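**Q** this one's sequence-less:
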């Protein structure tokens, strides 16, 4: 009976028949893990010959057509899609400016990395940049750390020229530069005294006293007096560079010894040669002793009283009673022209503000204008007589007697 019935047999082409492939099923990019995502992205980049602009443009177009908000839709400025990494120099400046510790910097780096913005370099790069900021020839003992002025100035000039590389490229004829700097020393006491045994005698060094010698770069100019670099905050500790830090008490003998040591180092300073492209820039140094206080100034000028003038040695009573500015009292001491005093003040000490017995005025522009006002008010051309009368009225009676 079944042979008389109808039977339908379906035939398939062997090439068109679906076959189940072995192995793991393929995952989409969204469902893939971290390693697979990196592999898929690498394969896509290789297929497009690692063309970054093409891939960024394709990502921008895909973000516009996508309904999911996983990619921020940017304009055609596709370069804004990728955050730019921070250079080790800028990262080190950020590290020092905020006073970070090592762990704080690592925490900031990890947090930015977790939010898809891995822009900070590793801490090892920061440590390398920190070593570049140290001058050569640092000597350390148990009671002091110091570096020679030549090494510190060479390092300072090198860092300034590297920082001002673009300026040197614009001023291509720069061959000679002068680095103007100020230097000085000061001491402080009253620090914590710890039970730390030192090999030297306690009378020579105690950790409750500190004596620091430092320099501050002020300005760098070239042979045509053009400014290559200018310190906009010369009174700030930002550019203060220590020459020596010692556990020593500030005394008269120590001040004079340190002054002599610095003078010898400045006298023996050599030119620094900086290699720039195919040329060489020669840098010389011009130092000024200005980082001192009144106590150090009095010791260096041999002034026993803080009320006396450190330049000429005049006492307060002599300053009030002396009218003649040609007097020997106002003659400057030897070597005081090397002390940190403005040029205007030195000129006033060398010559009188108003010459006695002379009908004309001399001095600066401001002094001339003041003298002219006095003439108009008093109607007297003899300025010296008027000036003497004013001084006599200001002298107290007890001083005259």
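**A** Thanks, I have the structure now. Bear in mind that the values here come from a model prediction, so they are computed numbers and not experimental data.
**Q** when you work out contacts or count neighbours from here on, use the C-alpha atoms and nothing else.
**A** Will do.
**Q** where along the stretch 51-200 of the chain do the strands fall?
**A** 139-140, 144-146, 176-188 (DSSP state E, counting those that start in this stretch).
**Q** packing partners of the longest one?
**A** If I follow you right, that is strand 176-188. strand 210-222, strand 279-291 (3 or more Cα pairs under 8 Å, 6 or more residues apart in numbering; DSSP states H and E).
**Q** please apply the same query to the shortest one.
**A** In this structure, strand 139-140 makes packing contacts with strand 144-146, judged by 3+ Cα pairs under 8 Å, 6+ apart.
**Q** structure two is appended below for comparative analysis:
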């Protein structure tokens, strides 16, 4: 940009009179409306009129003004072509240039003016004009302050800033840190914000602390690097390649570890399973097949539990939140109602893929290579899936010994030999809490009639009246809503309700009339199962037998439910069937994942087509469960209760004497991260 101006003050008045000056903006309309061949002369005359020259200008002044008009014409012609000969675009895009002064003169007298012009003729500045520091780019700012930062420390520069700004504080202000892309992604996931909200947050924070949050394009690169790229997307399903999913999971786990710098073979132990849910939103999107629906969802997922060195059997990494959604990685989801055929076909399909897995080879930046083998256990199952896979027709029949409800209330051993192969279906600790709670609750309803089956209008009225009284007292004393149907979600009897029931045995006993000792024994049994620690099987077996005998002695008239029977009778042999504590194999993470599916599908997916919706949903589920991103997250902390001594007596202590367990957690979805964003 060219500027012809005398080196005088640009504002106010001088000692010799008021300054008259001409800006580029003053000449735009004249130049546009003038004929092409006569534009130079028209601009010249306009400058003369603006600087208020009535007499014939001097030769020197005339020459200077003519040069100004000529150079202005060259500049404006170039800019006029760039904006497509649009006056509005020129005014919007060239604001800084339009406000530049191209000529200034003092109008005191012709003599003084000409002498000034002769002493200080206007000159042309070469190159771009110097942009104010506040408006300069980051690169320009770094270049300008390079000389200052060469021989000066940060403390000296900060002190100089305080002196210039007039601050009385000589102390150096705390250094502003910058988020890495992984930390920014973790923050974005924790806040559950969209791209638009992240850009708004970045603009506000970076306005106060520059370069604090990374650009979203950098976040996209990191996201694409950690999310598998091979998908199979349809209108009603989405599936990720299992081999690539395990590869990305192993790489993310190694990123979180301070691993020894040596080559070795590693074994990854994972649990997997599937579960169905209902009540999902139906959007206004077309289906190619009108029989399809999105009301029901069938989700297949896996969770890494441990990394073990195959040479030394040393645990290199352990999932501290095996029941949390932080590490629950989706393999496939299908908008279809759960049924027996779907369960069997899914099991065969996933097992076939597991058999075809090859060892994972990972090479780190330091040049170390690791060979990782995967061991996947089918453990995240509920009772209905176990019945289907074990080909047990009745849900009230035990899948291990085949006992019916009438057989379960006898202390004698079942004559039929147990099917030990069905021990592999494990125990869902979440459903154990719920089923034991419902069992004692229904005993409380039937205490006035002492009968398993409620028959006759009189007995039904008595049971219904007792039920309403118990529901009202739970609502008043413990703020619990029990046995209330929830459309599309089953009932209000969930894991949190059951835990509160067992954590308050005296109050629960007073409300239901069930024996307090039985409630306390069952609370210990369930607490030990959910601890995630190794169990002293000898002591635990005696506890199960004692609780079963007490139950049959007090409430023999109420047949033991299937899940209760499985824990009290077959609990020890099921626990022995697994190499890890039964508490780490719970289905809680998969159950909680259904809630997140509803939330992410509503807020973080495109609705332009069903395939785009499913693809976005799969990507966000993979992002929120990535181990490396989860290690950077700082989820809301929850209240922890240390396990009581009664539970500790049935657990095997570690070598250091620490149990390292978390019992009594009321909210079961998450465990807080020990790392903050800026660690």
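**A** Received, thanks. Please read these numbers as outputs of a predicted model, since none were measured by experiment.
**Q** follow-up on the earlier one: looking at the strands of the stretch 51-200 of structure 1, which is closest to residue 219 of structure 1?
**A** strand 176-188 (5.3 Å; Cα to Cα).
**Q** tell me which of the helices and strands packed on strand 176-188 of structure 1 sits most buried.
**A** When you average the neighbours per residue for each of these (mean count of other Cα atoms under 10 Å), strand 210-222 leads with a mean of 21.
**Q** what sits up against stretch 288-303 of structure 1?
**A** For stretch 288-303 of structure 1, contacts defined as Cα atoms under 8 Å, 6 or more residues apart in numbering pick out 180-186, 215, 252, 255-256, 304-306, 309-311, 313, 333, 336, 338-340.
**Q** quick revisit: now render the strands of the stretch 51-200 of structure 1 as JSON lines, adding distance to residue 131 of structure 1.
**A** What follows is the strands of the stretch 51-200 of structure 1, written out as JSON lines (distance: least, Cα to Cα, whole Å):
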{"stretch": "strand 139-140", "distance to residue 131 of structure 1": "15"}
{"stretch": "strand 144-146", "distance to residue 131 of structure 1": "17"}
{"stretch": "strand 176-188", "distance to residue 131 of structure 1": "23"}
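**Q** any chance of the helices and strands packed on strand 176-188 of structure 1 in a markdown table, with distance to residue 387 of structure 1 too?
**A** Formatted as a markdown table, those follow (distance: least, Cα to Cα, whole Å):
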| stretch | distance to residue 387 of structure 1 |
| --- | --- |
| strand 210-222 | 40 |
| strand 279-291 | 34 |
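**Q** of the ones you listed, which is nearest residue 47 of structure 1?
**A** Among these, strand 279-291 sits nearest to residue 47 of structure 1 (Cα to Cα), with 45.8 Å.
**Q** and that closest one, which stretch of structure 2?
**A** Counting by TM-score structural alignment, strand 279-291 of structure 1 falls onto residues 368-380 of structure 2.
**Q** specify the local secondary structure of the alignment partner in structure 2 of residue 338 of structure 1.
**A** For residue 338 of structure 1, the aligned position in structure 2 is residue 424, judged by TM-score structural alignment. With DSSP: H, G, I helix; E, B strand; the rest coil as the basis, residue 424 of structure 2 sits in helix.
**Q** tally of neighbours for residue 424 of structure 2?
**A** Neighbourhood size, residue 424 of structure 2 [other Cα atoms under 10 Å]: 15.
**Q** tell me how far stretch 370-386 of structure 1 is from the chain's mean position?
**A** Relative to its chain's centre, stretch 370-386 of structure 1 lies at 50 Å (Cα atoms, centre = their mean, to the nearest Å).
**Q** er, stretch 616-628 of structure 2 I mean
**A** On Cα atoms, centre = their mean, the centre of stretch 616-628 of structure 2 falls 8 Å from that of its chain.
**Q** would you point out which residue is most central in structure 1?
**A** residue 239 (3.8 Å; Cα atoms, centre = their mean).
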